[in-house]
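# Just a sequence and a predicted model for now, questions to come.
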Amino acid sequence: MPLVFDLLPFARQLDFKYVNGEQRLFDLTRKTYLKVSPEEIVRQSLILKLVNDFSFPISRMKSEYEIYNNQLVKRIDLLIYNRKGMPLMIIETKAPSIKLNQKAIDQVVFYNNVIFAPWLMVANGSEALLASIDFETGKTTEFFEFPNNLNKL
């Protein structure tokens, strides 16, 4: 069961502008304007939610982080680091029209085979799947609300 993760209030705060007749969206982590897509709106709204509601500094976030797995180059939508600079959470963002399903979960798990982040999330703008992994025991725990203390790690 996904947790309710409404990003609409944050989407209203995003910085849009037109460049050569094309609408662009400011990426808070890369400090540049990008082509607008539903997935990008979800990612930027999620970044604002993490900053405003959970006190995560943008300096601990990286968008489109490249990884290499089995000779494949993939990009993690959003990687959050802990205070020591180690991966804390991998976030896969989907367009609002995309249902959160096993394929999305498999994608974030695939990324984690390289990164080994203790937290995984998939979000589509209205709901999210959130889980933590205990690497010592192999136990995965699903969460139904976002922990308020993750930014302290």
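Structure's in. What do you need?

# contacts and neighbour counts: CA atoms only from here.
Fine.

# May I have the distance across stretch 47-64, first residue to last?
With C-alpha to C-alpha, to the nearest Å as the measure, stretch 47-64 spans 13 Å from end to end.

# Give me the contact list for stretch 106-113.
Identification of contacts with stretch 106-113 by C-alpha atoms under 8 Å, 6 or more residues apart in numbering yields 67, 69, 74, 76, 90-92, 120-122.

# Buried ones among these?
Those of the contacts of stretch 106-113 that meet the buried threshold are 76, 90-92, 120-122, by 16 or more other C-alpha atoms under 10 Å.

# Against that first model, consider the following:
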Amino acid sequence: MGSRRARTGAAAAAVAALALTAAGCGDGDITAARLEAAVGPEFRNLYVRQQTVLHSEHNGVTPDAWARCKKGGPDTADRGAGDDWVCVVRWPSGGGITRPISYEVEVKPNGCFVAQGPAGLVGQQRVVGADGERHTNPLYAFDGCFDVSR
């Protein structure tokens, strides 16, 4: 009986250690720089798609896209998973003027993220395209992933 308890205890300890290791896996590799490198290009690609759907004056324009991401408040390190990231991206707003727009971003421990923009600047979730049809607005919310293993 004691041997069975020892095996059960050892197995439980191994499972707990594995769970703790997996829970922290990748989290330390989630940095502002890695998130910025994923959000900026994703925004740029989706901006082009949105302008194509709308046939706007910006159609065919690929903006320089950059993102600056911060986590939590001033006392929070800019690393790790969480729903408290904010990424500011460059927004080509017409007439050659570029202005910042803030996306609230949730980042999972595996490096996948969801970014939600303010509808007042990026438009509603559904927009009417140049074809008169309703389309999903790609800039309203978007997701992506980046490698946390490097």
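Nice, thanks for sending it over. Fair warning: this is a prediction, and the values are worked out from it, not measured in the lab.

# Let me see the TM-score of these two.
Put the two chains on top of each other and the TM-score (TM-score structural alignment, normalised by the length of structure 2) is 0.29; 77 aligned residues with a C-alpha RMSD of 4.9 Å.

# just the contacts of stretch 106-113 of structure 1 now: which is nearest Ile105 of structure 1?
Of all these, Val122 has the smallest distance to Ile105 of structure 1: 6.9 Å, by C-alpha to C-alpha.

# For that closest one, which non-adjacent residue is closest in space?
Excluding the flanking residues, the one nearest Val122 of structure 1 by C-alpha to C-alpha, 6 or more residues apart in numbering is Glu92, at 4.7 Å.

# Name the secondary structure element that contains that neighbour.
strand 87-93 (DSSP states H and E).

# Please apply the same query to Val53 of structure 2.
Using DSSP H and E, the element containing Val53 of structure 2 is helix 32-54.

# So what's the residue count around Val53 of structure 2?
Other residues lying near Val53 of structure 2 total 21 when counted by other C-alpha atoms under 10 Å.

# actually Val108 of structure 1, sorry about that
Applying other C-alpha under 10 Å, I find that Val108 of structure 1 has 19 neighbouring residues.

# Helix, strand or coil: sort out it for me.
Here Val108 of structure 1 is helix, with the state taken from DSSP: H, G, I helix; E, B strand; the rest coil.

# Would you mind confirming that Arg134 of structure 2 makes contact with Val128?
Yes - counting by C-alpha atoms under 8 Å, Val128 is a contact partner of Arg134 of structure 2 at 4.4 Å.

# OK, contacts around Met121 of structure 1?
Contacts of Met121 of structure 1 (C-alpha under 8 Å, 6+ apart): 89-92, 108, 128-131.
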